[in-house]
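Peer 1: Have a look at this prediction, sequence included:
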Amino acid sequence: MNPEDLPYRPCAGFMLVNPDGLVFVGERIDASAHGFWQMPQGGIDKGEDVRTAALRELEEETGIGAHLVEVIAQGSQAFFYDLPPELLGKVWKGKYRGQEQYWFLGRFLGSDTDIDLNAHDPAEFKAYRWVAPETLPDLIVPFKRDVYAALVAEFGPLI
């Protein structure tokens, strides 16, 4: 399989910050990502607006509705990553080489009691925590680190 022949999967993500300037991360349930943490993100449905997709993914993965979020910014560009060879052809039914991601930054207006990791079936996260933005690249799977570093550089001054 030649990855160059495959498209990128459209994806939207959300960097959610609390009043203390810390970022929400969830620990993925799937065994292949054990011990790795990520921000809420997922596929964009056909015809869906990227902002709508980002807020939908946030709600599905955390239970946090749009009414509890103040959107601060949208990323200035799409961010891309390629799957490592061992995952190519295995995830997303083998249809994609990686993701083209559109990210948003938002302030959480609620409290931790508003978070429900089981809001969607199946759940994606088994635990969550709030972390300093600069630690994000060290928490994510290695093949997504460049994206997270770019997000911290772009959104960091707005936090």
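Peer 2: Arrived safely. Numbering: from 1, shown residues only.

Peer 1: switch to C-alpha atoms for all contacts and neighbour counts from now on
Peer 2: Will do.

Peer 1: Leu68 and Pro40, how far apart?
Peer 2: Computed with Cα to Cα, to the nearest Å, the distance linking Leu68 and Pro40 is 15 Å.

Peer 1: if you count what's nearby, which of those two comes out ahead?
Peer 2: Legend: neighbour count by other Cα atoms under 10 Å for Leu68 and Pro40, higher for Pro40 (25 against 15).

Peer 1: Spatially central residue for the protein, please.
Peer 2: Residue closest to the average C-alpha location in the chain (Cα atoms, centre = their mean): Gln41, at 3.1 Å.

Peer 1: so who does that one touch?
Peer 2: Contacts for Gln41 (Cα atoms under 8 Å, 6 or more residues apart in numbering) come out as Cys11, Ala12, Gly13, Phe14, Ala54, Glu57, Leu58.

Peer 1: The structure to be compared is supplied as follows:
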Amino acid sequence: MSHSTLPYRPCAGMMLLNAHGDVFVGQRIDTSMEAWQMPQGGIDDGEDAETAALRELGEEIGVTPDKVALIAVAPQEFYYDLPDELIGKVWKGKYRGQVQRWFLYRFLGQDSDIDIATKHQEFRAWRWIAPADLPQLIVPFKRELYRQVLAAFADQLA
């Protein structure tokens, strides 16, 4: 099957800003690479993107909906393609990449409200970073996506 005929996996991405204007990133547990990323997760059938975003914040970093306030939603969807060597290995080989809806949230809680030791743990470490540092920390195949997300939220991050 050609990669180009595979669909994109629907996904929600969450940029979580603290009171200092820094962004949450977690270090993925499933790779030996220095791969840091913002929380993101699949949108289930029949689920809207924002519902998925709030569910994933709980599943990935233990943050409940009452600890965040929506600031903005990116006006467009973003796409990325997996590198050839990962196609067929992730998501049971069903997808060529992801189509993502991005949400910018203000984190209203304390750092102690963040718990990455969740039931299906995805991150082994986490920290707050300056938004401008995001593209340098992400895996290379998502770098352009992160630049697009930063551009979409530029007004709110200024």
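Peer 2: Nice, thanks for sending it over. Please read these numbers as outputs of a predicted model, since none were measured by experiment.

Peer 1: Send over the TM-score of the superposed chains.
Peer 2: In this superposition the chains share a TM-score of 0.97, using TM-score structural alignment, normalised by the length of the second structure; 157 aligned residues with a Cα RMSD of 0.9 Å.

Peer 1: can you tell me which of the contacts of Gln41 of the first structure are in helices?
Peer 2: Taking DSSP state H, the ones among the contacts of Gln41 of the first structure that sit in helices are Ala54, Glu57, Leu58.

Peer 1: Counterpart of Glu144 of the second structure over in the first structure?
Peer 2: Taking TM-score structural alignment, the alignment pairs Glu144 of the second structure with Asp146 from the first structure.

Peer 1: Please tell me how far that match sits from Gly110 of the first structure.
Peer 2: Here Asp146 of the first structure is placed at a distance of 30 Å from Gly110 of the first structure (Cα to Cα).

Peer 1: Kindly report the same for Gly47 of the first structure.
Peer 2: Taking Cα to Cα, one finds Gly47 of the first structure at 30 Å from Gly110 of the first structure.

Peer 1: Which one's more surrounded, these two?
Peer 2: Higher neighbour count among Gly47 of the first structure and Gly110: Gly110, with 15 against 6, using other Cα under 10 Å.

Peer 1: And what about the match of Glu144 of the second structure, helix, strand or coil?
Peer 2: Put simply, Asp146 of the first structure is helix when judged by DSSP: H, G, I helix; E, B strand; the rest coil.

Peer 1: so what's Met39 of the first structure up against?
Peer 2: Contacts of Met39 of the first structure (Cα under 8 Å, 6+ apart): Gly13, Phe14, Met15, Leu16, Phe24, Val25, Gly26.

Peer 1: The second structure: which residue goes with Ile115 of the first structure?
Peer 2: That one, Ile115 of the first structure, aligns with Ile114 by TM-score structural alignment.

Peer 1: OK, contacts around that match?
Peer 2: Ile61, Gly62, Val63.

Peer 1: cool, and Glu27 of the first structure?
Peer 2: With Cα under 8 Å, 6+ apart, Glu27 of the first structure has these contacts: His34, Gly35, Phe36, Trp37, Gln38, Phe125, Lys126, Ala127, Tyr128.

Peer 1: Just say helix, strand or coil for it.
Peer 2: The three-state label given to Glu27 of the first structure by three-state DSSP is strand.

Peer 1: quick one on the thing from earlier: distance to Ile140 of the first structure and neighbour count for the ones in helices among the contacts of Gln41 of the first structure - can I get that in JSON lines?
Peer 2: Converted to JSON lines, these look like this (distance: Cα to Cα, whole Å; neighbours: other Cα atoms under 10 Å):
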{"residue": "Ala54", "distance to Ile140 of the first structure": "18", "neighbour count": "27"}
{"residue": "Glu57", "distance to Ile140 of the first structure": "18", "neighbour count": "24"}
{"residue": "Leu58", "distance to Ile140 of the first structure": "17", "neighbour count": "24"}
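
Peer 1: Go through those and say which is closest to Gly75 of the first structure.
Peer 2: Nearest to Gly75 of the first structure, judged by Cα to Cα, of those is Ala54 at 11.8 Å.

Peer 1: Tell me the one among the contacts of Ile114 of the second structure nearest to Leu150 of the second structure.
Peer 2: Taking Cα to Cα as the measure, Leu150 of the second structure lies nearest Ile61 of the contacts of Ile114 of the second structure, at 21.2 Å.

Peer 1: What is the neighbour count of the closest one?
Peer 2: Neighbours of Ile61 of the second structure (other Cα under 10 Å): 21.

Peer 1: tell me the contacts of the closest residue to it other than its chain neighbours?
Peer 2: Distances taken as Cα to Cα, 6 or more residues apart in numbering place Ile116 nearest to Ile61 of the second structure, at 4.5 Å, with adjacent residues excluded. The neighbours of Ile116 of the second structure, taking Cα under 8 Å, 6+ apart as the test, are Glu60, Ile61, Gly62, Glu122, Phe123, Arg124, Ala125, Trp126.
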